[in-house]
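**Q** The following comprises the amino acid sequence and a computationally predicted model.
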Amino acid sequence: VGQTEVIEQVLICLICDAHALLEGVPGLAKSLLVETLSRCITGTTFRRIQFVPDMLPSDILGVNAFNPIKQDFYIIKGPIFANFILADEINRAPPKTQAAMMEAMQERKVNIHKEEFILDKPFLVLATQNPLEQQGVYPLPEALVDRFFMKILVDYPKWDEELEIIDRNTLIKYDIFEPVKPVMDKQTILAIQRDVRKIYISTPVKEYILKIITATRIKDEKIKYTKYIKYGASPRGTIALALAARAVALMDGRDFVTPGDVKLIAHPVLRHRIILNYEGKAAGISTDEIIDEILEEVEVP
């Protein structure tokens, strides 16, 4: 119910064959979102991984186990072997486990006891982190956060939406997944992932993207909030913004990208790629405010 913007951004990640970091308080149906998405595509699987402080990499990737009857070893694959994965509270896992998860996400393959396994496509990981608790967590390093295609903020539902949530979840014998019907198969989504890269971006729009990215790196007197930036977006951010804009155009039924597409998706693509300095943190400035000002000041072609 509701969360239209969040759903659209998750779909963009799926179309771009990329992963997202979701941030929001517990109970906002993040797990439901991912599982529902998997049910819309036939032949796909969903797994939820609940991260805890004592979790090992093998708990995610899998393990080489011994069969005492056959006197032989065999592979037990971990929950990473699914098409849609909710990595719940990833910041609770120790750094070694976080690194193993990120490596699998990046390489799209897993090594278990010197044996390599290619992960099935489509492969979408939505990782969540709880912004409320600070105890018993291992904050994700900036270098790892940058590997997420988007950082999506999940907020509370609106008044009328929450009224509908009450009705849907308190009725007797109501199956929450009953209205969900498959709309495409795996091959269709893989074809869409190929088609999105064919969307045309003109040189002026490419330059517009680059101007936005450059504005996060250089202190500009015209953009006062840039003085609060310690590190700006990397070339990975440039690529992500261009690809996400292509996905926006594709979802809108166009074969070309406009500056409006870039503006529409700039916040989730860039908000986690801008690192604030101490002055910015002390002033309580958010990266979204910086992006707002950059989009306002950078000339639109």
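**A** That came through, no problem.

**Q** C-alpha only now, for contacts and for neighbours.
**A** Fine.

**Q** OK, contacts around residue 64?
**A** 73-76, 112-113 (CA atoms under 8 Å, 6 or more residues apart in numbering).

**Q** Could you dump these into TSV with distance to residue 103 added?
**A** Shown next, in TSV, are the contacts of residue 64 (distance: CA to CA, whole Å):
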residue	distance to residue 103
73	25
74	23
75	19
76	19
112	13
113	16
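
**Q** now for the residues you listed, which pair is the farthest apart?
**A** Farthest pair in the contacts of residue 64 (CA to CA) is 73 and 112. Separation: 11.9 Å.

**Q** Looking at those two, which has the bigger crowd around it?
**A** Between residue 73 and residue 112, counting by other CA atoms under 10 Å, residue 112 is the more crowded of the two (16 against 12).

**Q** and residue 292, how many residues sit next to it?
**A** Neighbour count for residue 292, taken as other CA under 10 Å: 14.

**Q** ok, back up a step: so which of the contacts of residue 64 would you say is closest to residue 278?
**A** Nearest member of these to residue 278, counting by CA to CA, is residue 112, at 41.8 Å.

**Q** ok, now how distant is the closest one from residue 287?
**A** Relative to residue 287, residue 112 is positioned 39 Å away (CA to CA, to the nearest Å).

**Q** Take this one as well and set it beside the first:
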Amino acid sequence: MELLNYTIQDEKGRLDKVLTEVFSQFSRSQIQGWLKDGRVTVNEEVTRANYKVKHGDKIEINRPEPRVIEAVAQDIPLEVIYEDDEVMVINKPQGMVVHPSAGHPDGTLVNALMNHSDKLSTINDVIRPGIVHRIDKDTSGLLMVAKNDEAHLFLADQLKERKALRKYVALVHGVIPHDKGTITAPIGRSKDNRQKQAVVKDGKPAVTHFEVLERFSEFTLVECQLETGRTHQIRVHMNYIEFPIAGDPLYGPRKTLQGNGQFLHAKTLGFEHPKTHEVMTFSSDLPEVFNKTLEDLRNNVAFS
């Protein structure tokens, strides 16, 4: 058990939002859970999440002991596009988290990988064996996985040096008038919402190239190529130029196409093999719901 204390100064608004900003090391869902469990008091009284804080309010959080997260092998279906002694290429389905965390202790890609192979790199700590790079839970598509530390370092260096090929297909709101473009805008954590990334002056350099594949009456299908790999990069950049990804619950509009999250698919992955030094390129099909939505748009099917 750990007690966290804070006295409200200039902060304003709902208690849950203020606490998320003040205690930014914790997620909003964690803080909301503590509020629901009665672990948060204001002036020694258990208080609801929608309480509007006042100057001088004394807040105390009775934080539970953090849960120890362990990655264990689980028999979860895994679509292996390629595998040898050095590397794997996996086609991750929409809805699967890449590695265990406090909010997703199991059922992740890592749990599936551990069941599939006992040879995975160990560089990225015990809950991320083999993981060289990530894609979001509701983004589908291709990931490279290292089977030993030497391969991991080689692949990670390609990402760092911007030599790996990573192309995504995205369906965005609005009709993009130009055929291609490049978004160069630094990305960092949002000052307004700690769960989001944003284009900020002091962010890390981020570059996304895009090309229009197909236009519809209210949407555009684009191919996005990453030059850098910041958290939520394509989602943030497309929203920044006012063409947010359809179905994106965090960066897109509320009225959007219905699917299983953002219409974003890591379609093409290319890299130099750690041992043979052969340049290898892989591609994967769009998920069924993505293809069905595109067909409906082409046939002018009305969306409610």
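**A** On my side now, so go ahead. Here the structure is a predicted model, which means the values were calculated and not measured.

**Q** so what number do they get for TM-score?
**A** Once the chains are laid over each other, their TM-score by TM-score structural alignment, normalised by the length of structure 1 reads 0.22; 103 aligned residues with a CA RMSD of 5.7 Å.

**Q** Secondary structure and distance to residue 263 of structure 1 added to the contacts of residue 64 of structure 1, as CSV?
**A** What follows is these, written out as CSV (DSSP: H, G, I helix; E, B strand; the rest coil; distance: CA to CA, whole Å):
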residue, secondary structure, distance to residue 263 of structure 1
73, strand, 53
74, strand, 50
75, strand, 46
76, strand, 45
112, strand, 42
113, coil, 46
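
**Q** pretty sure residue 31 of structure 2 contacts residue 18?
**A** No: using CA atoms under 8 Å, residue 31 of structure 2 is not in contact with residue 18, being 10.2 Å away.

**Q** Compare those two and say which one has the larger neighbour count.
**A** residue 31 (22 against 18).

**Q** Now do the same contact list for that one.
**A** Contact partners of residue 31 of structure 2, counting by CA under 8 Å, 6+ apart, are 16, 19-20.

**Q** Show only the entries of those residues found in helices.
**A** 16, 19-20 (DSSP state H).

**Q** all helices for the stretch 201-301 of structure 1, in order.
**A** Using DSSP state H, counting those that start in this stretch, the helices found in the stretch 201-301 of structure 1 span residues 203-215, 235-251, 259-270, 278-283, 287-297.

**Q** right, and these - which one's nearest residue 195 of structure 1?
**A** helix 235-251 (8.6 Å).

**Q** Any buried residues in that closest one, and which?
**A** 237-238, 240-250 (16 or more other CA atoms under 10 Å).

**Q** got JSON lines for those residues, with distance to residue 207 of structure 1 too?
**A** As requested, those are exported to JSON lines (distance: CA to CA, whole Å):
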{"residue": "237", "distance to residue 207 of structure 1": "14"}
{"residue": "238", "distance to residue 207 of structure 1": "11"}
{"residue": "240", "distance to residue 207 of structure 1": "15"}
{"residue": "241", "distance to residue 207 of structure 1": "12"}
{"residue": "242", "distance to residue 207 of structure 1": "11"}
{"residue": "243", "distance to residue 207 of structure 1": "14"}
{"residue": "244", "distance to residue 207 of structure 1": "16"}
{"residue": "245", "distance to residue 207 of structure 1": "13"}
{"residue": "246", "distance to residue 207 of structure 1": "15"}
{"residue": "247", "distance to residue 207 of structure 1": "18"}
{"residue": "248", "distance to residue 207 of structure 1": "18"}
{"residue": "249", "distance to residue 207 of structure 1": "17"}
{"residue": "250", "distance to residue 207 of structure 1": "20"}
